[in-house]
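Asker: Got a predicted structure here, sequence first:
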Amino acid sequence: MLPLSDTLVLDLTQVIAGPTAGQILGDMGADVIKVEPLNGEHFRPHFGGAWVPSMNRNKRGLAIDLRTDGGKDVLMRLVKKADVFMEAFTPGVIDKLGFGWDVVSKVNPQAIYASISGYGQTGPYAPRAGYDPCIQAEIGLMDATGPYQGEMCRVGTAPIDYSTGLACAGGIAFALLHRIKTGKGQRLDLSLFDVGMHLMSHWITNHGLTGENPERMGTSNTILCPLRVFPTKTQPVFVAGTNDAFWRLLCTALGRKDWLDDERFKTNAGRVAHRALLEGMIEAYFLEHTADELLERLIPAGMPCSAAYKVSDVMASEHAKARGSVLEIDYPGIGPVKSAANPIKLSAAPVETRQKSPAVGEHTVEIMREVGYSDDEIATLKTAKAIATT
């Protein structure tokens, strides 16, 4: 028995944040219906057609045109029996389509209604469209990211999107638990902006204390030293000397008593003050050794460190294989599609891929039959282009 068995989720979201949340719910046993336009969501062509398959396993597919009365009727029948309704339109759009919170909550008072947007349902920025890189710029993440004294950079993935998806899935689970206690549904207002602000939490705290903005430091850090990637004879190595104890451990593991005894480096404050000197000494030492030589001494000693890998390296790593971190599913016409596995591992409810990501409208007929449509009615709506089937 999976945690969300017998939970019906209507997933009207696209791209990353919403589909991530829906995929997690599906992995946990929910019957997630991916509701798409007749031609599919607009990111389907990306990655040679592999984008949507990578984001939507354990879902069924329904293709309808919400601009038609027939399409609206299909969705409304599902709304009446759904446990969760997810949407990620710019605020106001879903209301114009006839499925805003006010409408859905009246039709189904027990429904959990999750809205994902760039800036939230309230506030002066609410009407704006928002994508992960926009929020990275807005919250100061880009300004805090980049080479030392160099240009600002976008983080090389979509951390705010994926984090919003995780937050949405968690919020829905909390709301379902609240419904068990109260019998009532509620609305979740998830925004990339709020999640992004949460990701900047320690910099917000630091600014409140010091009035300082974070500096761009490459792989280093303004308040801790040594904490950065250092080149070696082979693979670069990242070390995280986040406190004085780890500094002592680093020196001991490498046999550098001279570093350990140097009064300038006794405390983190001293190491930060003498950063250029200290990092130069460490870099010179690391360049005399291979990454394996260094890691074989540092890791057993308990020093937080790692080789700086490429995506291809970590995907092939023994640890990723042991953890089942990468899934591979074969899709006709596309081939093997690799994607990240669900990071939530429950001992009593192991996650498995029960169903591949659906093609556009793959389960339209099946789902419509479940809510009372006859085959003749389905054929009529298909002819009227209110629905699409495979």
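Answerer: Yep, that arrived.
Asker: CA only for contacts and neighbour counts going forward, please
Answerer: OK.
Asker: Against residue 218, how distant is residue 150?
Answerer: 8 Å (C-alpha to C-alpha, to the nearest Å).
Asker: Hmm, I typed the wrong one, I wanted residue 337.
Answerer: Taking C-alpha to C-alpha, one finds residue 337 at 33 Å from residue 218.
Asker: cool, residue 295 as well?
Answerer: 22 Å.
Asker: neighbour count winner among the two?
Answerer: The neighbour comparison of residue 295 against residue 218 (other C-alpha atoms under 10 Å) goes to residue 295, with 20 against 17.
Asker: and the comparison structure, right after this:
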Amino acid sequence: QRVQPSQEAPPGHYDPTRIHRPRVRVPRPNFLTAVTRDGRWIQFANTTDRLCVSLMEALDLLHLYGEERFAKLPAVFTEEDAEALWERVLEQVRQRTLDEWRAVFDQRRDLAWEEVRLPWESHQHRQVRHNGHFVVVPGLQGQETLQPGPLFTLDGVRALQLHRAPLLGEHTDELVSLPERPPSVERGGGEASDGPPLAGVTILDFSSWIAGPLAVSILATLGARVIKIEPVGGDLSRFSTAGLLAFPMTQGKESLAVDLTRPEGQEIVHRLVRRADILLHNYRADVPRKLGIDYETCRRLNPELIYVNASAYGDSGPDAGKPAFHATIAALAGNQARQAGAGHPPRDIDRLGLEDLKREAWRLIKAAEGNADPIASLGTAAAVLVALHLRDRHRRGYYIVTTMVASNIYANSDEAIVFPGRPPGQQVDEQVLGLGPLYRLYRAAQGWVFLACVQPSEWEAFCSLVGREDLAGRWQEAWGEGAAHLAGELEALFLGRTAREWEEAAIRADVPLVAVEERDPGRFFMEDPRMLSLGYSVDVVSPVHGKYRRHGAYWRFSRDRLTFGPWEPLGGHTVPILRELGYSDQQISDLVQRRVVEAWEGGRA
């Protein structure tokens, strides 16, 4: 989409005309939402040429490529072209039912799509059932209860001990009668750590796009040495969003560009596998075997290797080979529907014209940006840390499978639960302001605030702050039929001060209320003094781009330091890594000339 170029402004100064993301009124052609004839909403995510061709063919719209404006789909030249395509897709999809489209889509391996579900509906998905992402446990009253199961598998075994939720105070007597014993690990004191927590750990990162590479980037901040193995010519991230995606995906890593379709390239990687602690990829189906990095091959080379398949759907089952992106996983796991607002999306579409359908579809795609990729990254990083702990205890390697699906079901675990008599799930209101009058956004005289009174004592403190003690007795009303009336009173009340004035007063009174940050999220984290002081953004120096600011700490340790590396040029460490593996300069030159490897022209000794 067309965007006005950003203008420079002094560091720390916020200019609302400067934007990180394009402000557009229609979705991109690669992330379209549509509704079927029987009112079931579908999220598509066909963001590459191959996937888009598959979608157009499945929808009987392949002829659109004959029009000049659609010849380079999923890329288009104008918003008008994007809107025209969107309208064609909306009209086409609602010609058939969901089951009819499923029969068509299931015939195509290269098609990314999912039905939009609520969190408590995700257990019905066939791949979720196959993976065992939900398990049955006894409920509090003994009834069968479905809840999220294992986050990952270890050597094909679902890594989870099943326990029901305890009754209130059920174990009090048992716990208070336990004898005192010293902690198993010495706490406090001692010398400061010499380095980061994962110092000495080597990870080979073969993953692409976002979920896999970001998981490894998280581990890199903990001090792991990460070697990013890229194809000659570069990883996909180097071409997406004008190369900006490569920054978070390569930061803190060493780039080795190598052609794994050639025996000499596979030999280079096999030498690395023998030395590595962890190998991570997110390839589909039989790709690892073709590239010489399948599990059996790697296990023979290094029996203590932790081998991680950071998949979308899993390594077996009906949808194991299906492509996925953040929007489709958000649709499956409930992220999307949960943030769309009460009453959205509607199932009764007969009364909706095209413009109404577009408004609903646009609302849904924006709701999908409760982004499933970084959620999956955190799940994968957690699984790797567990496997490292087990490897160090048992001195053996493990085969781990994580899925984007499981991680995102866990992110919705408070609502991803099913049992007889389950009350309706809690949903944000139709305006997407919040869950009720005491937990929602309010417009102030200038800006917005968020009130979050989840305890009666907090509500009482707020009523005292605003001089409306008469409201304190309406706690129950706030969560019942009187909610709308109370919200209206609070809306008028909040217009009496600016957002910053409300926040300052709330801090003094210990009331859970904050002013809403209205800057672009990127600028907030990169420019706000509080974010800088907390280490959420840090300055690094790139050999190409010079000094720039990147995201910083996900966590802090009392005695361990974290590591933050810069953007890495393609093949930036090819030469030093090959030397480390025993290749002579003459051999390296030969490999470069024959395009078995690619080395950064800036060079590293």
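Answerer: Yep, that arrived. It should be emphasised that the depicted structure is a prediction, and the values quoted were computed from it without experimental measurement.
Asker: Now for the residue sitting furthest away from the middle of structure 2: which residues touch it?
Answerer: Here the centre of structure 2 is the reference, and by C-alpha atoms, centre = their mean the most remote residue is residue 470, at 43.8 Å. Contact analysis of residue 470 of structure 2 by C-alpha atoms under 8 Å, 6 or more residues apart in numbering lists residue 463.
Asker: Same question for the one 5 residues further on.
Answerer: Residues in contact with residue 475 of structure 2 (C-alpha under 8 Å, 6+ apart) are 456, 459.
Asker: which residues in structure 2 does the strand or helix carrying residue 166 of structure 1 match up with?
Answerer: Using DSSP states H and E, the element containing residue 166 of structure 1 is helix 159-182. Using TM-score structural alignment, the residues of structure 2 aligned to helix 159-182 of structure 1 are 371-394.
Asker: Show me which positions of the matching stretch end up buried.
Answerer: Going by neighbour count (16 or more other C-alpha atoms under 10 Å), the buried part of stretch 371-394 of structure 2 is 371-384, 387-388, 391.
Asker: for stretch 242-259 of structure 1, same thing?
Answerer: Per 16+ other C-alpha under 10 Å, stretch 242-259 of structure 1 contains these buried residues: 242, 244, 246, 247, 248, 249, 250, 251, 252, 253, 259.
Asker: I figured residue 78 of structure 1 was touching residue 371, is that so?
Answerer: Yes. With contact defined as C-alpha atoms under 8 Å, residue 78 of structure 1 and residue 371 form a contacting pair (6.9 Å).
Asker: ok, these two, which is more surrounded?
Answerer: The neighbour count for residue 78 of structure 1 versus residue 371, taken as other C-alpha under 10 Å, is higher for residue 78 (19 against 14).
Asker: how deep is the counterpart of residue 277 of structure 1 in structure 2 tucked in, by neighbour count?
Answerer: Superposed on structure 2 with TM-score structural alignment, residue 277 of structure 1 falls opposite residue 485. Other residues within reach of residue 485 of structure 2, judged by other C-alpha under 10 Å, total 12.
Asker: what ranges do the helices span in the stretch 401-550 of structure 2?
Answerer: Along the stretch 401-550 of structure 2, counting by DSSP state H, counting those that start in this stretch, helices occupy 404-411, 456-465, 475-478, 483-494, 499-509, 521-527, 529-533.
Asker: export the ones you listed to JSON lines and tack on distance to residue 238 of structure 2?
Answerer: Formatted as JSON lines, the helices of the stretch 401-550 of structure 2 follow (distance: least, C-alpha to C-alpha, whole Å):
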{"stretch": "helix 404-411", "distance to residue 238 of structure 2": "23"}
{"stretch": "helix 456-465", "distance to residue 238 of structure 2": "49"}
{"stretch": "helix 475-478", "distance to residue 238 of structure 2": "50"}
{"stretch": "helix 483-494", "distance to residue 238 of structure 2": "46"}
{"stretch": "helix 499-509", "distance to residue 238 of structure 2": "40"}
{"stretch": "helix 521-527", "distance to residue 238 of structure 2": "20"}
{"stretch": "helix 529-533", "distance to residue 238 of structure 2": "27"}
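Asker: just these: most buried one?
Answerer: With neighbours defined as mean count of other C-alpha atoms under 10 Å, the helices of the stretch 401-550 of structure 2 peak in mean count at helix 404-411, which reaches a mean of 27.
Asker: what separates the closest residue to residue 228 of structure 1 other than its chain neighbours from residue 242 of structure 1, distance-wise?
Answerer: Excluding its sequence neighbours, the residue lying closest to residue 228 of structure 1 (C-alpha to C-alpha, 6 or more residues apart in numbering) is residue 220, at 4.2 Å. In this view, residue 220 of structure 1 and residue 242 of structure 1 are 11 Å apart by C-alpha to C-alpha.
Asker: Overlap in contacts, these two.
Answerer: The contact sets of residue 220 of structure 1 and residue 242 overlap at 226, 227 (C-alpha under 8 Å, 6+ apart).
Asker: Count the residues that sit near the residue nearest to residue 228 of structure 1.
Answerer: Residue 220 of structure 1, neighbours per other C-alpha under 10 Å, totals 21.
Asker: The residue nearest to the spatial centre of structure 1: what's it in contact with?
Answerer: Within structure 1, one residue has its C-alpha closest to the average C-alpha position: by C-alpha atoms, centre = their mean, that is residue 162, at 1.3 Å. By C-alpha under 8 Å, 6+ apart, the contact set of residue 162 of structure 1 is 16, 17, 20.
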